[in-house]
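J.: predicted coordinates and the sequence they were generated for:
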Amino acid sequence: MAHRLEQLIVRRTLRLPSPTGPSGDGSVAARQFDAALMSVGFKLSARLLERLSGLSEGTVVDTAVRTLGTVRETVGDHVRHNVYFVDFPANVPDTFDFWMRCVTEALADDTARESTLARLRTGVLDLLALPSYGTYRHTYAEMLAAHDELVAAAGDRVTVLHLGGALDDEVTALYLALAGSSTPLGDEGLTDLETLAGACVAGPQPEAIPVRENRAVVNRARLRAGADLLLDTVTDVLRLACALSDGDVTLQEPTRFRALPRPVRRALLAGLDAVVEASPAKSADVHAHREAFKRLGERLHPHEYPRWPHAAEVFAVARGEKRARSFDSRVEELLGAGDVTGAVALLKSAPGRLLRALDRLLRTAGTEEERDAVAAAAEEVAPRVSGRVVLAVREHLHNRAGEKGGPGERRVFVNRLGRAWVAPDGRAPLPAPACRRLISAFDAEVGRRLPEPGHLLIDPAVLDVALPLSGRATTAGLGVLPRGSVSAVEGGLLRFFVYWKQTGRSTDYDLSALVLDSGYRTVTWLSYTALRDVEGTHSGDITDAPDGASEFIDLRLDAVRGDFIVPQVNIYSGEGFEEVEESFFGFMLREAEQRGRPFEPRTVRMKSDLRGPGRVALPLVFVRGDDGRWHAKWLHLYLKGHPSANRVEGNRVSVAALLRGIVDREHLTVRHLTGLLAGRATAVTSWDGEKVPDGPVTYIGLERPEGLHPDSRVLTPENLRDLIPA
């Protein structure tokens, strides 16, 4: 368990818990460890190297083996990345010539000749029926032998591993940070929180767990340890039941509840009873998840426990046997009658709901007086709303104030799972004066809550990173930034990669890249149907992955004729992204003279897991700026696609429509909060990558610099959520 926790800390914080063991001269082993790390784009900090050097050689070697395995998996180097065309990116054939070669080989094969001729007589070429198509024609070792060594370059990625504190201290600190996070965590974050909660159930606990999904995961650990549950709504109990059945604690997807042991049933029913007894009105929350409560009641058997009558009432409401009027129905009744003022007065008792309803309230208000009442109410309740919600509504108003609205406009929807779609937008535009008033009020409220940072040290590269208002706006991996973030792309060659390994049935993922012009019109694409073009080359189509498979696309940025490069992963057949044993996407940057293998971990700038709904993944888009330089804008989106045979040619229109709405949207970034923080700082310094100040600072950047004062507060993408005020 200790080793698992150590790996979790390294992966999430890039800190190695202070190694323990007998003293000795481990300097040689430590330098060898550092060299091995550098081969995959990592290195030891000076303090960590010093610490390891004072331990025995055996301790250093054991630590190195564990840590190397963790960082190799983080960057995607824990698997073998082969390519169909052994010399890729060199000597990739023309698509038609390659297909004809596969046909010729099939006709020369006695076992395939007749079936191939029969298909050709129908006028249809079935690539999957050709014996030499879609499977590797050489071993991994043969592919390695065909490539020169990578030439080191100054632009290669170097990620520093820092020395952490004692393992128990690191585990506790990370648990408190995740459990007490003011923003929802992604799937990996919830999994990690569960592991940490189990290890920390008897230790310090956060003052509050504001995110309900986080509370469900913590409650599961507490239930298993026999500790008191943290419940204040009936929905908390439902989420906990979902967690106990390994279901969806976000309640977005239905959970199939398992048969629960009697002690667990008693704990859930007692929790429900206590919540409703303390506040009978909370039973109205059942309506939002009525079917789920009905199914849960079938598992809990509340009729067997007459000592908890209030719990039985909850399920009676779910079955429609007892009436409990919901808050939302009362709001809808008032708005339906045109009573905006009355609806606002009621919503003031639920501040978060009032802010989330601002768009509708402002559109429904028919007079200036009503709009003033809406704005005044929002200003009044804002201090009682979480910082995450205040910032999210502020971002929404900023974008709505610049929209035309009305017939003919399109609206992009993205749900909590990353599923995206486009629909007509019939909303009327919002009044600009009201938007400006509320934006100013929200900025003042957020600024009031921010801490005094002291000396503020800012890495300019982090300023265009979107605020992580939800952990579901990103994915697990290396160098991954929240949806809407913009980061510079430096290098002559851009190389995408995808890896997948099927669990049970034949699975074919297709890596493609769509190039669009400034009007979002198709210029060209690279895929298994277009292996070569002016822009670059495709590594070849792999159609089955029982042992894992990889595909690559190599692009010369100076040759790209469009303004947008849209990498995508299409599921042609087989298992979905959430069904395969493993799947991930990433990109590398390198210079032409570096050469090297198709996959070089030192050049990997981003690697993210593919775990989402839909059959088409859109991880990010590359955008050419007015100055000719390229930038990446992070998407983390999934399109529904078709059950099979998804191809880049078939989704060009939907991708272009989606991008038009996403690329132009302005997300709140770190720049916004640092601007508010600057007014409370004793000094503000832009970090130049060289010398750091001598005293404590609040550092905000992409990576933690070496040499910071030990009392400094450090905010990087790994913990940027801590920048969001409570």
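T.: Yes, it's here.
J.: make it CA atoms for all contacts and neighbour counts henceforth
T.: OK.
J.: how many neighbours does Arg427 have?
T.: 15 (other Cα atoms under 10 Å).
J.: ok, now how distant is it from Gly406?
T.: 5 Å (Cα to Cα, to the nearest Å).
J.: same question, His162
T.: Applying Cα to Cα to His162 and Gly406 gives a distance of 53 Å.
J.: looking at the two, which one has more neighbours?
T.: His162 (23 against 13).
J.: and the more buried one, how far from His636?
T.: From His162 to His636 the distance is 29 Å (Cα to Cα).
J.: Gly596 reaches Glu149, doesn't it?
T.: Yes. Gly596 lies in contact with Glu149 (Cα atoms under 8 Å); the separation is 4.8 Å.
J.: quick one, which of those two is more surrounded?
T.: A count of neighbours by other Cα under 10 Å puts Gly596 above the other of Gly596 and Glu149, at 17 against 13.
J.: quick one: Ala382 from Leu673, how far?
T.: Counting by Cα to Cα - Ala382 and Leu673 are separated by 17 Å.
J.: put this next to the previous one:
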Amino acid sequence: MSHRLEPLVIRHTHRLPAPSGPVGQGGVAARQFDAALMSVGFKLSAALLERLSGLTEEAVVATAARTLETVREMVGDHVRHNAYFIDFPAHVPDTFEFWMQCITEALVDDTSRDGTLTQLRSGIVDLLTLPSYGNYQHAYAEMLAAHDELIPATGDRTTVLHLGDSADTEVTALYLALAGSTTPLGTEGLRDLAVLAGHCVEGPQPDEIPVRENRAVINVARLGAGADLLVDTVTDVLRLACALSDGDMTLVAPTRLRSLPRRTRRALLAALDSVVAGAPDKLGDVTAHREAFKRLGERLHPHEFPRWPRAAEVFAVARGELKAPSFDSRVEALLRTHDITGAARLLTAAPGKLFRSLDRLLRTCLTQDERDAVVAAAEQVAPRVSARVLLSVREHLHNRARESDERRVFVNRLGRAQVTDDVRPPVPEAERMRLIAALDTEMRRRLPVPGRLLIDPDILDVALPLSGKATTAGLGVLPRGSLSPVDGDLLRFFVHWKQTERSTDYDLSALMLNASYETVVWLSYTALTSVEGEHSGDITNAPDGASEFINLRLDAVRGTFIVPQVNIFSGEGFEEAEESIFGFMLRDAEQRGRPFEPRTVRMKSELRGPGRVALPLAFVRGNDGRWRAKWLHLYLRGNPAWNRVEENRVSVATLVRGVVERDYLTVRYLIELMEEGATGTALWDGTTVPDGPVTYIGLERPDGLHPDSLVITPENLRALIPG
């Protein structure tokens, strides 16, 4: 295996494939490597340090160079984080005084004096026309010289890199884990899966690929290698065509399908023919994506391949020349005649659809017999429904106990959110509780026998990753709805972006809300200072990359919620920019240091959403006075330009309330079910490692666990959800 796949293993598993090379005396170089890692918040495990120490110095140095490059990017230290105010957070000026200073400097500049005077006479001055506004006034090295060294603290983040198996073994294991994931992957996960699938196409394959988007990515690699395609529905072929066109494999957004080589057209038509020949009723799936199948027919030219006549039927259905009632239309026909019992009976042929329809069916029932029929049908097919759907319905039913006049928050697969009034009638309480009990019983049956459980208490409130589609990759990133502890005196946000072509201005802001979700105060480029903290200054152009920071003293924050946000004021969107990242750091008050210190970074993620306002997470003060992070992963549509925190306060507060007040299914739920079959359960105290193998579930893998232990951390939390 070439070293190009090593970063994928490190990012996804925090394991370094077993370093290889000539035997030697590499102990000194290994300790130097460990020290360099510690400067960015990482550390070698004891086993990995021992392995490296037995290699030559040259082999250790080569491994260190590759690994340091990877981990620095993981934490956001691969770029230069400058700040507009050179000694931020010290001496940040009052906003109005700063603006007046910029105007004064413009008046003594020969190139800007006349234009500034003209603006002053009109009564409105555009800050962007002032020479000293929005652009760094000092070099990065000058900023570094203005700051003291960071004082190490026990609370600094330490992420251990563990010794992995051979490179080929680690790559294969990662491929099988991603390909066989029971929950959808995010954009970055699918991208990495595509790379791994190309490398592993001729090696071991997962027993099942339950997520259809994963199957499409793998089929692209199999098509390139001339291997058989993995398809069992006509929609699988459509997803593959979208993947080949770099389009939307979820089929939510339209894809402009590309013209395909004759060899590829043959393969897709043969796959369609095989599916329809084996199960003619699957032609009913065509109508759900009629227009997309019409476009696919135009690209595949089925008339050129008469040897596959059943494939041509797919496009005949799409054009309306051949009738093939869809399953959904048959269900809707029964519901229109109020045959709820008949609809439930029909839906048992599609168990997942039945479970997704339970709320609607129960709200529609008029008699107890109908309600009993719906619940009985669900209980009958529950063993054939994926765990992800069961858990999603379990979470939904739990939250349906709320009053029906509350607001509903809808979040699409890309993280774009909207809020509406909830006008649904309630789900009957007896049936709701009966279904919850049935779901708990089914999940308990599916969970593996864990043996001895070792639990990190900090993971108990992490939400189950029922979908990764709207969750960006990064260090310390948790699923939407998760709660994680925040320990430290200072909370510091950072955003970094680098434009691709156009001048681009991102604005980092922080909104403070009270317990009623009303605005208390905010920090932004229009409010540089407050009792709570400081803003590092506005940067309005990023051809070489730019950073902004907000520094908060947690004991001074007025209010219950802190909501950082990134607003696109002008220029390229998050998905257009060459790079756009967000994160936060935690420090003790006396640590000092530069604006960006990698070892204090607790979270860093990519900003890659569709809106113009990003809401990565919020911070919530509990009744005990402690702060916790609540993960949002949301994007607001915003305006095409000039988005500001002042103008989106109400919509942000509404979305935050919707996520904060929703009860998410967490790791705690599954652990409580698993404990019934465990031989013992202990809470990880951060120091004592058991002698024998355990099932460990926590935020970080402890060093020194028995090699036969099953380890679940956020990097592979998907593995906690059974098939």
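T.: That came through, no problem. Just so it is clear, the structure is predicted and the values come from calculations on it, not from any experiment.
J.: TM-score of the superposed pair?
T.: The TM-score (TM-score structural alignment, normalised by the length of the second structure) is 0.99; 723 aligned residues with a Cα RMSD of 0.9 Å.
J.: burial measure for Val419 of the second structure, as a count.
T.: Residues lying near Val419 of the second structure (other Cα under 10 Å) number 14.
J.: and stretch 69-79 of the second structure, which residues are buried?
T.: By neighbour count on 16 or more other Cα atoms under 10 Å, the buried set for stretch 69-79 of the second structure is Thr70, Val71, Arg72, Met74, Val75, Gly76, Asp77.
J.: repeat that for stretch 163-176 of the first structure.
T.: Leu163, Gly164, Leu167, Glu170, Val171, Thr172, Leu174, Tyr175, Leu176.
J.: okay, and which of those residues map to strands?
T.: Members of those lying in strands (criterion: DSSP state E): Leu163.
J.: before we move on, the earlier item: take the buried residues of stretch 69-79 of the second structure and write them to TSV, including distance to Cys242 of the second structure and secondary structure.
T.: Output for the buried residues of stretch 69-79 of the second structure, formatted as TSV (distance: Cα to Cα, whole Å; DSSP: H, G, I helix; E, B strand; the rest coil):
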residue	distance to Cys242 of the second structure	secondary structure
Thr70	31	helix
Val71	33	helix
Arg72	34	helix
Met74	30	helix
Val75	33	helix
Gly76	33	coil
Asp77	35	coil
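J.: closest one of the residues you listed to Asp339 of the second structure?
T.: Taking Cα to Cα as the measure, Asp339 of the second structure lies nearest Met74 of those, at 54.9 Å.
J.: pretty sure the closest one contacts His12?
T.: No. Using Cα under 8 Å, Met74 of the second structure makes no contact with His12, being 10.5 Å away.
J.: anything in contact with each of those two?
T.: Here Met74 of the second structure and His12 share no contacting residue, scored by Cα atoms under 8 Å, 6 or more residues apart in numbering.
J.: distance-wise, check the most centrally placed residue in the second structure relative to Leu414 of the second structure.
T.: Taking Cα atoms, centre = their mean, the centroid of the second structure lies closest to Thr471, which sits 1.4 Å from it. Taking Cα to Cα as the measure, Thr471 of the second structure falls 8 Å from Leu414 of the second structure.
J.: any idea how far the aligned partner of Arg319 of the second structure in the first structure is from Val234 of the first structure?
T.: In the first structure, the residue matched to Arg319 of the second structure (TM-score structural alignment) is Arg319. Separation of Arg319 of the first structure from Val234 of the first structure (Cα to Cα): 15 Å.
J.: neighbour-wise, which of the two wins?
T.: For Arg319 of the first structure and Val234, the more surrounded residue by other Cα under 10 Å is Val234, and the numbers stand at 23 against 16.
J.: what residue of the second structure takes the place of Leu531 of the first structure?
T.: Using TM-score structural alignment as the criterion, Leu531 of the first structure maps onto Leu528 of the second structure.
J.: show me the contacts for the residue nearest to its match when sequence neighbours are not counted.
T.: Nearest residue to Leu528 of the second structure in three dimensions, chain neighbours excluded: His535, at 4.8 Å (Cα to Cα, 6 or more residues apart in numbering). His535 of the second structure sits next to Pro89, Val92, Leu523, Ser524, Tyr525, Ala527, Leu528, Thr529, Glu548, Phe549, Ile550, Asn551 when contact means Cα under 8 Å, 6+ apart.
J.: by neighbours, which of the residues you listed wins?
T.: Phe549 (30 neighbours).
J.: residue contacts, the equivalent of it over in the first structure?
T.: Superposed on the first structure with TM-score structural alignment, Phe549 of the second structure falls opposite Phe552. Taking Cα under 8 Å, 6+ apart, we find Phe552 of the first structure in contact with Val83, Arg495, Phe496, Phe497, Val498, Leu511, His538, Ser539, Gly540, Pro598.
J.: ok, the last one to Val621 of the first structure distance?
T.: Translated: Pro598 of the first structure. Going from Pro598 of the first structure to Val621 of the first structure by Cα to Cα gives 21 Å.
J.: ok, the two, which is more surrounded?
T.: Taking neighbours as other Cα under 10 Å, Pro598 of the first structure and Val621 compare with Pro598 leading, 26 against 22.
J.: for the stretch 201-350 of the second structure, what spans make up the helices?
T.: 212-225, 234-244, 262-278, 290-300, 309-318, 327-336, 340-347 (DSSP state H, counting those that start in this stretch).
J.: mean deviation of the fifth one from the first structure?
T.: So that's helix 309-318 of the second structure. By mean Cα distance after the TM-score superposition for the first structure, the fitted helix 309-318 of the second structure averages 1.3 Å away from its aligned residues in the first structure.
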